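Participant: Give me a model of this one.
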Amino acid sequence: MRKDYGRFLPGAALTVALALGVAVPTGATASRPTLPDTVPVAAQAACVTDPATPKRQFRGMWIASVANIDWPSRTGLTPAAQQAEYRGWLDLAQQRRMNAVVVQIRPTADAFWPSTYEPWSHWLTGTQGGNPGYDPLAFMVAEAHARNLEFHAWFNPYRVANHTDLTKLTASHPARKNPGWAVAYNGQLYYNPGIPAVRAFVQDAMMDAVSRYDLDAVHWDDYFYPYPGSGGGFPDQATFAQYGAGFSDIADWRRNNVNLLVQEMHDRIQAIKPWVKLGVSPFGIWRNAGTDPLGSRTTGLQSYDAIYADTRRWVKQGWIDYISPQIYWHIGHPSADYAELVRWWSETVTGTDVQLLVGQATYRAGAAGQDAAWQDPAELTDHLTLNRAYPRVTGDIHFSAKDVRADRIGAVTRVATDHYRRPALAPAGVGGTAPAAPSLTSAVRGTGGVTLNWQRGATGSTAEYAVYRLPGDGAVDPCALADARNLLGTLRASGSTGTFTDATAAPGSTYRYLVTGLDRLHAESAASNARVVTGTGGTFSVIVDNATSGGFTAAATWGTSSYFTTRYGANYRFAEPQAVSDPAWFTATLPAAGTYRVEVWYPSDAGYNSATPHLVATANGTVTAKVDQRTGGGQWRVLGTYDLAAGTRQVVGVSRWTSTTGYVVADAVRITRL
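Facilitator: Alright, predicted model coming up:
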């Protein structure tokens, strides 16, 4: 994964639409019979959803093995130490509510499994060909799937070594047996992409892992032909003379060589395991508009011309299942603006079945030597906020795991707080078939929480389950399942039954539980029947009005009005927007730390502010959500679901700091424990 790219300026956060709220019963109810009907999973377009809690979002991080960047941390660790380190990375992914890891298993024409084609990687033991004493790939896949994390196997097709001496390779290495396959360039050894036998061999080497292990995807990064180096171009003129019939231009021939690798590999994967995706994470710029009118409004290095990767064609031809361009610049960068590149890639995948994931430069956030924009803790989270304006962006991959763990300047925490507050299902792939709905057979409250048991659906192939928890009892609105606000978690299917314990269930709360089944491509079934578990003391819910004694504070800059009858209570407060926060605060007393739904009430008017900032003081820091107060007034509107601390404190604020015009309004809030 390249790290030597240019950079760019944080942009304003985008206004997002907020979900409509439904009032939750606040008292405990008597046990009711199980609701027998399955619940359809509503199409997201048919419901108003909260963009801060998307139901489907790819969330991954790269775990790099080359040069021991992430894992293993050094060569020569014992199997037990290697395994413990890897489990630690998966624990981190779970803590950050990720649903995938992208793990490098063939970094330099070697293998992290007992390959029948290439030697054991020296990044494991320190000696190429040295047996690590176990099968790392089998272990890694099993551990990831035990946590229901997708395992994307990251291969480098052509890189042979980070040196140019063939004699340093183990004697059995294919490059030593076939020295004509290898090219020394810019201090490294590469397989020559122009030799048809090489193309077939590297495919065979990767397909060995695809056929023998339960992978979710094959993943390539940005190394095809090597990046231009000093001392002239890539030395393959003799290969062109031998194999370049039909091409007058060596650049077109090189691109065709890479095109064939991509197309053939995709076809081979589909032929044996059609659920295994092929994903590519290329350099972030295909071509600049100054070179090609189809290109982006950028002026950086062009992967089409520099490394012969015609990524746009791969998308348009459907030769890949997802693309994750490394958009490693900040918002406003003069040569490669993050905002421009997200727009360009979004337009590029439109009209295709290729999913767009964004490769995020998490390694830049707060790092020494980076531009000033990357010293702003909001830069990275602003990237994901901007992505919401482009529905074709289905998630992100962070480079790399050690930077996710380092969390310099709290940038990763900001991303998790603003965008990963709830679990998320992986984006659905093409060709999936939803299985039949599971049957939820029991939901029993015990000392460790609420334990659910269910039977797999009678038809279809169920690969995983999603578990939902809704507050209160009564009929289930399908829109309650349209985003992730009620999603508890997911787990891999095993056998014909499933079980899950909700350890976060509050003893005093009444809940409805439902389960769905998903196939290998994440197509989701209808939800199971609902099971109701009653609480012992009623669901906690509190309403704080702007007139509540001790519950509301605002400066004299905030006016008072009772003009609109759609207000909550006797009146409401309003203020002009200004470049100063000056928030009006709602204070509440919360009985215990936990997950709470926060709703707001305001009278709406066409002249009010379209992006009123609401501040929520969560247990993990202050989160900002913007509300369009021109519409949706006179009812409870869901601001979001947040982890809040116990005690009496200012919980929700309404800020004046917005660049949009029109009064900002503070009327009432409702906070309900889930």
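Participant: For the rest of this, base every contact and every neighbour count on C-alpha atoms.
Facilitator: Will do.
Participant: Does residue 262 lie in a helix or a strand, and which?
Facilitator: Counting by DSSP states H and E, the element that carries residue 262 is helix 250-272.
Participant: Second input sequence below; structure requested for side-by-side comparison:
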Amino acid sequence: MGAHRTLWLRTLASTVAAVTAAGILTVVAPAGASSRPGFGTTACQTNPATPKRQLRAMWISSVANIDWPSGTGLSMSTQQAEFRSWLDLAAQRNMNAVVVQIRPTADAFWPSPYEPWSQWLTGTQGVDPGYDPLAFMVAEAHARNLEFHAWFNPYRVATHNDPSRLVASHPARQHPDWIFSYGGRLYYNPGLPMVRAFVQDAMMDAVTRYDIDGVHWDDYFYPYPSGTEQIPDQQTFAAYGSGFSNISDWRRNNVNLLVQEMGQRIKTVKPWVKFGISPFGIWRNSSTDPLGSATSGLQSYDAIYADTRRWVKQQWIDYITPQVYWHIGFSAADYAVLVPWWSNVVAGTRVQLFIGQATYRLGATGQDPAWQDPAELSDHLLLNRNHPQVLGDIQFSAKDVRADRLGGVSRMVADHYSRPALIPVAAHLGGTAPAAPSITSAVSGTGGVTLNWQAGGSATSTSYAVYRVSGSGPTDACAFADARNLIATVRATGTTGSFTDKPAAAGTYTYHVSALDRLHNESVASVGAVVTVGGFSAIVDNTTAGRFTASANWGTSSFSTQRYGTDYRFATPVAASDPAWFKVNIPATASYRIEVWYPSNAGYNAATPHVIVTTSGNRTVNIDQRTGGGQWMVLGTFTLAAGDYNVVGVSRWTTGTGYVIADAVRITSV
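Facilitator: This next block holds a predicted model:
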């Protein structure tokens, strides 16, 4: 390790230590959230190693079968099994997104009306693989709550230069004037307006028809320079270049138009779909342009006519992921120079910054010695912490994440991805945080702690975040400020959800669940559910299916914000037996603490009878429901018999006035 890198690491370590010691996050509650845990205006000390929000993704390349499918002509079941294994790898590494190449060479991984089936699927361009890979991939990614970013290459037609090898129906065969050969490859001509419209149409077909989360382009616009060969577009410039004094500015404008127009078309059809580009890591060198970076490498502005800085400043895109594929201390293009430069570029814009990581270099044969250090990749993410504009990383590529050479990926995950993370919110895309869900049951069993919950309100939830806090509460607001207590995110299916947690140690834990919309706006947290692991704990709400019964004399209300879950039951007092019952499957005859939850109101009953069915007969505890609502109220500890039966009843038989309330019951072994 050189002196420069050693000095940098020491400086970074001291800076991160200072940030950790003094790092404060202010958590601000949405209106009306004060009755929920984890919200309020609170200064919280957060841990940069467990950020609440961070994009974590990997590229899955299809061109030349780099990642998936592993070869051409595989059976549908083999292809699907391979893809599932990539998604499982992403989930195991606590990633939350995948970027999948679905249009590598002017072809398609879906039944496109514009372009042929990709040869990388079947080995022969235009041959149907027998299923819809894109529909399958999106569904599988979402089932694991991974965002699916569809990766397109706008202009590359083939990795060879023989048009006759393309299927006869290929648009490049139908319109030979649309393409040119350069560097042994075929490209659509970016200078032709009809080409620019066509490639947009081809990509928009996937945007319109599939539930993708993002449109992603890599760094191929005009081709990279190939020796002294000139791009054969002089005639195109003569025909379409009016108003431009030189061909370079015209080429840049052609790419600018593609970026600007595609962004507008995406937002017109699906405003929530993100548009991101992963360009070459250097825009221009400062020796050429004072706005450039202190580097001396290839300049994408000049070499491939990609004015990446302008795309950010004009906010034509939602995120940018520069391929900063060099190590810390590399003289021509230092990672420690380029990350601050890109951070300054996005500062003051709404464009999010993620860093493209050269995972493929780590431990690979023939790479610079710096890439033989297992800590190199982890050190990149450590440096990123000094730049709050950096909101995550994408690893190239999936096979290198799996290879984990030198254990470098495992080290990065241990240092930076030890907890799950929510995807950063792009505020300009809108969205609305759903209402808080309510936990309807929380039971500790041999398989772990199983939580069930009900969505709150009418807003649609796309996913849920599950938090586990040690102890029985109340939960401090700062428990939600970072991901220290975040244990999982779960894709939404209808209005209910479930998750089984397996805590590493026995003890008492409080679980909370929050809801997120598809743009990752998060609700306030649910009311906590306390579970004793190594013992027994169960919550039964009045909405828990098959666990609550009441006659038609009991009404339903959601009036009080102190309710547990979506609503509660109420009835007028009467001198007759008409209880509302909570049924619980008691695992063994033993002592159990019984608690009830109810909303309170000055007009409710002052002596609501609660009947507990114990081994020594029924016991009645009267509760003043005029006060003390919106929390768990202990009735006492009782010996209950094993079995599945009505354990707690709320009776209407009282001499007091005002409604009696039945809302939720919690039973915990002691």
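Participant: these two touch, right, residue 489 of structure 1 and residue 466?
Facilitator: Yes - counting by C-alpha atoms under 8 Å, residue 489 of structure 1 does reach residue 466; the two are 6.0 Å apart.
Participant: Just give me the match in structure 2 for residue 324 of structure 1.
Facilitator: In structure 2, the residue equivalent to residue 324 of structure 1 is residue 321, according to TM-score structural alignment.
Participant: before we move on, what about residue 364 of structure 1?
Facilitator: Residue pairing (TM-score structural alignment): residue 364 of structure 1 is matched to residue 361 of structure 2.
Participant: Could you double-check that that match sits in contact with residue 367?
Facilitator: Yes - Residue 361 of structure 2 lies in contact with residue 367 (C-alpha under 8 Å); the separation is 6.3 Å.
Participant: Tell me which of these two has more neighbours.
Facilitator: Here residue 361 of structure 2 and residue 367 are compared on neighbour count by other C-alpha atoms under 10 Å; more neighbours surround residue 361, at 21 against 12.
Participant: give the contact list for that one.
Facilitator: Shown here is residue 361 of structure 2, whose contacts under the criterion C-alpha atoms under 8 Å, 6 or more residues apart in numbering are 367, 371.
Participant: and what of residue 97 of structure 1?
Facilitator: Under the criterion of C-alpha under 8 Å, 6+ apart, the neighbours of residue 97 of structure 1 are 59, 416, 420-424.
Participant: Drop anything exposed from the residues you listed.
Facilitator: 59, 416, 420-424 (16 or more other C-alpha atoms under 10 Å).
Participant: which among the residues you listed gets closest to residue 227 of structure 1?
Facilitator: Within these, proximity to residue 227 of structure 1 (C-alpha to C-alpha) peaks at residue 59, which comes in at 28.1 Å.
Participant: Translate that closest one into the numbering of structure 2.
Facilitator: Using TM-score structural alignment as the criterion, the counterpart of residue 59 of structure 1 in structure 2 is residue 56.
Participant: so which strand or helix has its match?
Facilitator: Applying DSSP H and E as the criterion places residue 56 of structure 2 in strand 55-60.
Participant: Need the counterpart of residue 651 of structure 1 in structure 2.
Facilitator: Residue correspondence to structure 2 (TM-score structural alignment): residue 651 of structure 1 is left unmatched.
Participant: One more: residue 104 of structure 1?
Facilitator: Across the two structures, residue 104 of structure 1 finds its equivalent in residue 101 of structure 2, going by TM-score structural alignment.
Participant: Looks like the match of residue 59 of structure 1 contacts residue 392 (just checking).
Facilitator: Yes - between residue 56 of structure 2 and residue 392 there is a contact at 5.8 Å, judged by C-alpha under 8 Å.
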